[in-house]
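Participant: With the input below, show me the fold.
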Amino acid sequence: MEKIEHSYLIINDLRLHIALVGKGEYGDVILLHGFPEIWYSWRYQMLALAEAGFRAIAPDCRGYGLSGQPPELEKASWEDLTNDLLGILDTLNIPKAFLVGKDFGIKPANEFSILHPDRVLGVITLNVPFSPISRSLDSLPKGFYVPRWQEPGRAEKDFGRFEVKRVVRNIYILFCGNELQVAEEDQEIMDLVEPSTLLPPWLTEDDLAAYAALYENSGFSYPLQMPYRSVPEEV
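Facilitator: I've put the predicted structure just below:
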């Protein structure tokens, strides 16, 4: 079985980390992660794609994992992610690619396919449906994680009470429940998870350690800005 390799590309003045594997006889597949994720989320799919004859490429989104941090968080935009995707294809001399997006990764995948249809072989999206029309998030409960994390400083204070590994653990437990919980007015999102709650069976302690190490490197400042605090004006 081929081994996943790692490289860095200078894209739009940022050093972006990519993981890649496969010869690409049948084309290239770009895998775009969501939150709280990194390239590592695609490790099994990457190996399966390589075995099937594709080259799998999973970047760490700017501000995530081992990729560089944008200098001005408040100016983060979805256009940045679309431009980064174009830069990756150009730098790797990929004329056309299949795009796979999960969670917020679907937005740059969808927008790229609209802006650059000549560079796309197909688009696969997971978790979030395509939404071409702007919609308000005002209907969400105020104690839901999305509006809570949109509040400047609130999530930082909430997360700051714990080590990074505990934060990532709590988010995954929260996200994999049958129903997403809503916090009371005097309750924080991290408090919704009981410390004794077990990890879901598909997430091992080694996996958790891998995620935690990369979020310790990147921090949560950009991941909270993109996608959560960039949602109101552009969803």
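Participant: Please make it C-alpha for all contacts and neighbour counts, starting now.
Facilitator: OK.
Participant: all helices of this structure, in order?
Facilitator: When assigned using DSSP state H, the helices of the chain occupy the ranges 43-51, 78-91, 106-115, 145-150, 154-159, 164-175, 205-218, 221-225, 231-234.
Participant: Identify whichever of the ones you listed lies nearest to Asn127.
Facilitator: Each of the helices of the chain has some distance to Asn127 by CA to CA; the shortest is helix 106-115, at 8.6 Å.
Participant: could you say what helices and strands that closest one packs with?
Facilitator: Helix 106-115 makes packing contacts with helix 78-91, strand 97-102, strand 120-126 when contacts are defined by 3 or more CA pairs under 8 Å, 6 or more residues apart in numbering; DSSP states H and E.
Participant: Would you mind finding the most buried of those?
Facilitator: For the helices and strands packed on helix 106-115, the largest average neighbour count (mean count of other CA atoms under 10 Å) is found in strand 97-102, namely a mean of 21.
Participant: Which residues does that strand contact?
Facilitator: Outside of strand 97-102, the residues within contact range by CA atoms under 8 Å, 6 or more residues apart in numbering are 27-34, 89, 106-109, 119-128.
Participant: hmm, back to that, so which of the helices of the chain comes closest to Val193?
Facilitator: Of the helices of the chain, the one closest to Val193 (CA to CA) turns out to be helix 164-175, at 6.0 Å.
Participant: between that closest one and helix 205-218, how many degrees?
Facilitator: Taking axes from the mean of the first three to the mean of the last three CA atoms, to 10 degrees, one finds helix 164-175 and helix 205-218 inclined to each other by 120 degrees.
Participant: how much space between Leu81 and Tyr8?
Facilitator: Counting by CA to CA, to the nearest Å, the gap between Leu81 and Tyr8 amounts to 16 Å.
Participant: nope, Trp149 is what I was after
Facilitator: Counting by CA to CA, the gap between Trp149 and Tyr8 amounts to 30 Å.
Participant: now the helices and strands packed on helix 106-115 as CSV including distance to Pro232?
Facilitator: As requested, the helices and strands packed on helix 106-115 are exported to CSV (distance: least, CA to CA, whole Å):
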stretch, distance to Pro232
helix 78-91, 12
strand 97-102, 20
strand 120-126, 21
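Participant: what's the closest of the ones you listed to Ser218?
Facilitator: The closest approach between Ser218 and any of the helices and strands packed on helix 106-115, judged by CA to CA, belongs to helix 78-91 at 16.8 Å.
Participant: To check against the first, give me the structure of this:
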Amino acid sequence: MGHVAWVFLIAKDFGARPAYLFAIFHPERVLGVVTMGVPHIPPGPSTYHKYLPEGFYISRWQPGRAESDFGRFDAKTVVRNIYILFSKSEIPIAAENQEIMDLVDPSTPLPPWFTEENLAAYGALYEKSGFRTALQVPYRSFGEDLKLPDPTVKVPALLIMGVKDYVLKFPGIEDHVKSGKVKELVPDLEIIYLPEGTHFVHEQSPDEVNQLILSFLGKHV
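Facilitator: So this is what the prediction gives:
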């Protein structure tokens, strides 16, 4: 008796990679995949460090340096700085004598859609867990090459992308998405752009994103 497809996978940012990998390895169990902020890209070692300056945040967040950078602040301040940095449309890159956390002026306000109550809740969670897992996946696992025989996603998929998402500034990403090359890897892909959307579209526009996801689920149940 074969397996019955029974799950939708919904993922944000670095969750896109494991979601798409699950769909590749177990297509018979997946009804569809929804990702926000990150498209399906060919699996394999990351090459972004070859095209971006040494201060590129992913290069800086390898073992030791990130712990030292984050360790200067409490968890709430680290979360605050990350939301400020990554809701912008530019890739966070530090100068030679800076760390990533130094890129945020302490007087900079939070994005208007991220409240002090949100910050307190997230800060409390990271106070307990620390940032090790958040740094490991994906920043410290990009070098893994899974050697997939076929990286094609054979189930329906939806990509929700903010037009102001800094990820589109990564070398090759905007062309990969907007030229349609991504559909070579995900043939049954629908792409929806939110004009004012940043990297945090799900928190910035939760009602709109929820409706898009529900509509996708309704089409593929």
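Participant: more neighbours, Trp149 and Tyr8 of the first structure?
Facilitator: Applying other CA atoms under 10 Å to Trp149 of the first structure and Tyr8 shows that Trp149 carries more neighbours, namely 20 against 15.
Participant: Surely that one and Pro227 touch.
Facilitator: No. Using CA atoms under 8 Å, Trp149 of the first structure and Pro227 do not qualify as a contacting pair, with a distance of 9.9 Å.
Participant: Could you point out which of the helices and strands packed on helix 106-115 of the first structure sits nearest Tyr145 of the first structure?
Facilitator: With distances scored as CA to CA, the stretch of those nearest to Tyr145 of the first structure is strand 97-102 (18.1 Å).
Participant: The closest one: average distance to aligned residues in the second structure?
Facilitator: If you overlay the two and look at strand 97-102 of the first structure, the average distance to its match in the second structure is 1.0 Å (mean CA distance after the TM-score superposition for the first structure).
Participant: how far does that strand sit from the chain's center?
Facilitator: Here the centre of mass of C-alpha atoms in strand 97-102 of the first structure, compared against the chain's by CA atoms, centre = their mean, to the nearest Å, lies 12 Å away.
Participant: need the contact list for Phe56 of the second structure.
Facilitator: Counting by CA under 8 Å, 6+ apart, Phe56 of the second structure touches His49, Ile91, Pro92, Ile93, Ala94.
Participant: Out of those, flag the one nearest to Val78 of the second structure.
Facilitator: Using CA to CA as the measure, the one of those that approaches Val78 of the second structure most closely is Pro92, at 14.4 Å.
Participant: which residues touch the closest one?
Facilitator: Pro92 of the second structure neighbours (CA under 8 Å, 6+ apart): Phe56, Tyr57, Leu85, Phe86, Ile100, Leu103.
Participant: Check Lys76 of the second structure too.
Facilitator: Taking CA under 8 Å, 6+ apart, one finds Leu119, Ala120, Tyr122, Gly123, Ala124, Tyr126, Glu127 in contact with Lys76 of the second structure.
Participant: If any of those are buried, put those into a ChimeraX selection.
Facilitator: Selection of the buried residues among these in ChimeraX, burial being defined by 16 or more other CA atoms under 10 Å:
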select :119,123,126
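Participant: want to throw the contacts of Lys76 of the second structure into a markdown table with distance to Arg65 of the second structure?
Facilitator: Supplementary listing: these in a markdown table, determined by distance: CA to CA, whole Å:
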| residue | distance to Arg65 of the second structure |
| --- | --- |
| Leu119 | 24 |
| Ala120 | 25 |
| Tyr122 | 22 |
| Gly123 | 21 |
| Ala124 | 23 |
| Tyr126 | 18 |
| Glu127 | 19 |
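Participant: quick one: which of the contacts of Lys76 of the second structure is nearest Gly143 of the second structure?
Facilitator: Using CA to CA, Tyr126 comes nearest to Gly143 of the second structure of those, at 25.6 Å.
Participant: Please identify the residue in the first structure that aligns with that closest one.
Facilitator: Mapped onto the first structure by TM-score structural alignment, Tyr126 of the second structure lines up with Tyr215.
Participant: State the distance from the alignment partner in the first structure of Thr35 of the second structure to Lys142 of the first structure.
Facilitator: Aligned against the first structure by TM-score structural alignment, Thr35 of the second structure finds its counterpart in Thr125. Using CA to CA, one obtains 27 Å as the distance from Thr125 of the first structure to Lys142 of the first structure.
Participant: Pro138 of the second structure -> the first structure?
Facilitator: With TM-score structural alignment as the criterion, Pro138 of the second structure matches Pro227.
Participant: if we can go back for a sec, just so I know, which of the helices and strands packed on helix 106-115 of the first structure lies nearest Phe162 of the first structure?
Facilitator: strand 97-102 (26.8 Å).
Participant: Hmm, Thr77 and Glu127 of the second structure touching each other?
Facilitator: No. At 10.6 Å, Glu127 of the second structure does not count as touching Thr77 under the criterion of CA under 8 Å.
Participant: Spit out the contact partners of the residue sitting furthest away from the middle of the first structure.
Facilitator: In the first structure, the greatest distance from the average C-alpha position (CA atoms, centre = their mean) is reached by Asp186, at 28.9 Å. By CA under 8 Å, 6+ apart, the contact set of Asp186 of the first structure is empty.
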